[in-house]
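**Student:** What follows is a predicted protein model with its sequence.
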Amino acid sequence: MARLAIERRSMAVLSAGHGVNDLAAGAIPALLPFLVIQRHLSYASAAGLILAFTIASSIGQPAFGHLVDRSTRAGLMPAGILTSGVGIALTGVVPGYSLTFLAAVLCGVGVAAYHPEAARFANYVSGARRATGISVFSVGGGIGFALGPATITPLVLAFHLPGTAFMVLPSLVMVVLLLVEIPRLERFRLAPPVMDRREGQRLREGWAPFARLVAVAILRQVVYYALLAFAPLYFVRVFLASPARANLVLTAMLAAGALGTLAAGRLADRLGRKTALAGALALVAVLVGIFTVSNQLVAAVVMIAAGAAIVGTFTTALVMGQEYLPANLGLASGLALGLPDGVGGISAPLLGAVADHAGLRTALQVSALVAVVAVGLALTLRKAATSSSDGALAREHA
């Protein structure tokens, strides 16, 4: 019989690794105001660094996901964390925009290597409470992402842009911990299911709703990256706040996202995946609209609330993707997480061009309209069919 409860020690390791991995990802948006001021980058060029990171991540995650579905590659988890740590460390050290762009690409490759295999193991150790379990895994990434600005901002203030070199230290520590824990994690792999013809047909039918789910996630990422790239700049340029204060609000937004992730997992298990997803996206659309017509204090509160709502949808979408494609957990995770990131990254410089010509407020208002479209598409999603083997797979360690 499958485990009903979440295996806490294993989930703690995976969630901590997720946090360290995403620490690097969260630091990149926080660097943008410093790069705009110190290196005189345009909004579009600054957003291009997010493009570099997200394209590398989006291409890499499905590729790594397909690889881990063919055979277990647990070594990708420590390798990914080390690569992302080295990438963010080099971002402020190397001279010139081209090398900074390549450092962001390296960071994205590291993030891509970690996520599919770690998400697959998180599914295994979650037992029957998948949405709650995946939310615990995801909240580690949310906390790490939130700590990215809080970690890199004082380093840059103290040591200027070369202070990013210190960002590799948490990665080195986590690599050692994962290398110690991987042999134990390997024991939680599920035995491959034996499927009859009807079960195989059910799995093939899961691709159509999965494609719509990915489209929803893509639209969500357009809004998410608009907030990451332009909300801090909005505080600096419109409210005349310092980069440090803008990044403080960004940190609070991402921290709220970690709390929203935990809440989203429980809501998805109780209310249903589609209801939780569409409801959160509707809230995001309203909040982003309010942000653009508010004063500094209200905008900060709204930005934090929007972070809780939008980051919480990551867990719901990931669980739905894995349930639509239960025989391809790595690929489902890679596509649900990676492809939306890539398109979101492409949209960032496009919205940056809008901001350059029409203003930051207009760019953010466009993203609010995108969130409305995402809500409509989310309402078309269906519940994943229940697998005949679901809950009955033997664990190798049992």
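**Tutor:** Happy to help now that I have it.
**Student:** C-alpha only now, for contacts and for neighbours.
**Tutor:** Noted.
**Student:** show me what contacts Ala74?
**Tutor:** Under the criterion of C-alpha atoms under 8 Å, 6 or more residues apart in numbering, the neighbours of Ala74 are 117, 182, 186.
**Student:** From Arg202, how far out is it?
**Tutor:** Ala74 sits 29 Å away from Arg202, going by C-alpha to C-alpha, to the nearest Å.
**Student:** Same check on Leu90?
**Tutor:** Distance of Leu90 to Arg202, computed by C-alpha to C-alpha: 46 Å.
**Student:** who's more crowded, these two?
**Tutor:** More neighbours surround Leu90 than the other of Leu90 and Arg202, with 25 against 16 (other C-alpha atoms under 10 Å).
**Student:** my guess is that one meets Thr164, correct?
**Tutor:** Yes - between Leu90 and Thr164 a contact is recorded at 6.9 Å, counting by C-alpha atoms under 8 Å.
**Student:** Okay, helices next: where are they in the protein?
**Tutor:** 8-38, 43-70, 76-91, 97-125, 130-159, 168-185, 197-205, 207-237, 243-271, 273-291, 296-324, 329-358, 360-378 (DSSP state H).
**Student:** and the comparison structure, right after this:
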Amino acid sequence: MNEKVQRSGEIPAKEVKDIAGKTVFPILFAISFAHLLNDTIQSLIPAIYPIVKTSFKLTFAQIGLITLTFQMAASILQPFVGLYTDRKPQPYSLAVGMGFSLIGLVLLSQASNFEMLILSVALVGIGSSIFHPEASRMASLASGGRRGMAQSVFQVGGNAGSSIGPLLAALIIVPYGQSNVMWFSVLALLAIIILVNVGGWYKLKISSIAKKAATTHPVHTLSRKKVIISVIILLTLIFSKYFYLASMSSYYTFYVIHKFGVSVQSSQVYLFIFLFSVAAGTLIGGPLGDKIGRKYVIWGSILGVAPFTLLLPHANLFWTAVLTVPIGVILASAFSAILVYAQELIPGKVGMVSGLFFGFAFGMGGVGSAFLGTLADRTSIEYVYSVCAYLPLIGLITGFLPDIGRKGR
């Protein structure tokens, strides 16, 4: 490493590009599309809540428990999967994970009681926990040094899938019933085919790409204590982001149904508007972080969404729909920046860091959904949104993060 790098604690952009090679866009797009299919399947779970709440006579607390089960199954295993695959990469594990999701989908379509619902969403969650850490590593290895951009491409597929799922549910499941969830098993089969092919590329290229990628991590001079504090700050920001997202993904349909009297099908369209905005925001955050620095994107994303969340509980139906667009775009731009920032804090542990942050995000979404469901039962769904409006103010702690990476010229 040259003297300039040693002094600055950072690998210059040109060297990073030369070391990492070219961005492998076909792999990035394939992983992103698989992520779209994976998260389309996942998004069916909250999308059918209005149906199962009525047919099984569930409380909001039970709805929250379903989400908690799914999110915990999708979160607890992820850091361990990532840690294991850091040491022993598993090219075909993504296809195996999608197999779990396929079984969960079949069971979900035929569930006849609350216990079967719990089991089916747990299997979908396990599939997700296997998928995300290794898929995130593949995105990093195919990035050509543009890691923020690669994570955004990977993430936008997932968020696009999350936004499409409720729309498909409104067209296929809501009018014709829960059993039509079975049709979505075709998406899982398609994802398995794609992931087997991507796994073949990964198996052939993993040795040479891993050696190159290992040298692209920015070097910093932070102490171990400072790194730990920074990771805690990032996890706290994930908490605020995903607690708020839990209120939207799990209860937004109930909110517009209860407050404005819209139909179940119409409520899915409003949820689609929000989730599509989340997908758009995800695509912005990573490349912007590559140019101006991750910290500035994180700061603007978490704290910048606060004015809109504070206005939302006081808006009519039209302005509710309008406000969810900047909320989704601004809030979603943070995750890719947070994830790559964390990977730069702990270089060489892409799988473990990805698993930790994806897992914690899913876990906070589950805990948030369960907590907010109980709060809605005891108060009202409108009160939940009044409380959650203040969560983005936690973004003030971003100011304590150290500056790593580069600021755009």
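**Tutor:** Looks like it came in fine. Treat the numbers as computed from the prediction; the structure is a model and nothing was measured.
**Student:** Return the residues in contact with Ser367 of the first structure.
**Tutor:** By C-alpha under 8 Å, 6+ apart, the contact set of Ser367 of the first structure is 222-223, 226, 288.
**Student:** which residue packs closest to Ile152 of the first structure, ignoring adjacent ones?
**Tutor:** Closest residue in space to Ile152 of the first structure, ignoring its immediate chain neighbours: Ala27 at 6.1 Å, by C-alpha to C-alpha, 6 or more residues apart in numbering.
**Student:** ok so, going back, in CSV: the helices of the first structure, plus distance to Thr386 of the first structure.
**Tutor:** Below are the helices of the first structure laid out as CSV (distance: least, C-alpha to C-alpha, whole Å):
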stretch, distance to Thr386 of the first structure
helix 8-38, 24
helix 43-70, 21
helix 76-91, 30
helix 97-125, 16
helix 130-159, 13
helix 168-185, 26
helix 197-205, 9
helix 207-237, 14
helix 243-271, 14
helix 273-291, 14
helix 296-324, 8
helix 329-358, 15
helix 360-378, 20
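**Student:** Which one of those lies nearest to Met1 of the first structure?
**Tutor:** Nearest to Met1 of the first structure, of all these, is helix 97-125, at 12.9 Å by C-alpha to C-alpha.
**Student:** gap between the residue mapped onto Gln42 of the second structure from the first structure and Val375 of the first structure?
**Tutor:** Correspondence of Gln42 of the second structure to the first structure, assessed by TM-score structural alignment: Ala25. Distance of Ala25 of the first structure to Val375 of the first structure, given as C-alpha to C-alpha: 26 Å.
**Student:** These two: which is more packed in?
**Tutor:** Of the pair Ala25 of the first structure and Val375, Ala25 is the one with more neighbours under other C-alpha under 10 Å, namely 29 against 22.
**Student:** which residues touch Ile50 of the first structure?
**Tutor:** By C-alpha under 8 Å, 6+ apart, the residues touching Ile50 of the first structure are 28-29, 104, 229, 345, 348.
**Student:** now do Phe56 of the second structure
**Tutor:** 113-114 are the contacts of Phe56 of the second structure under C-alpha under 8 Å, 6+ apart.
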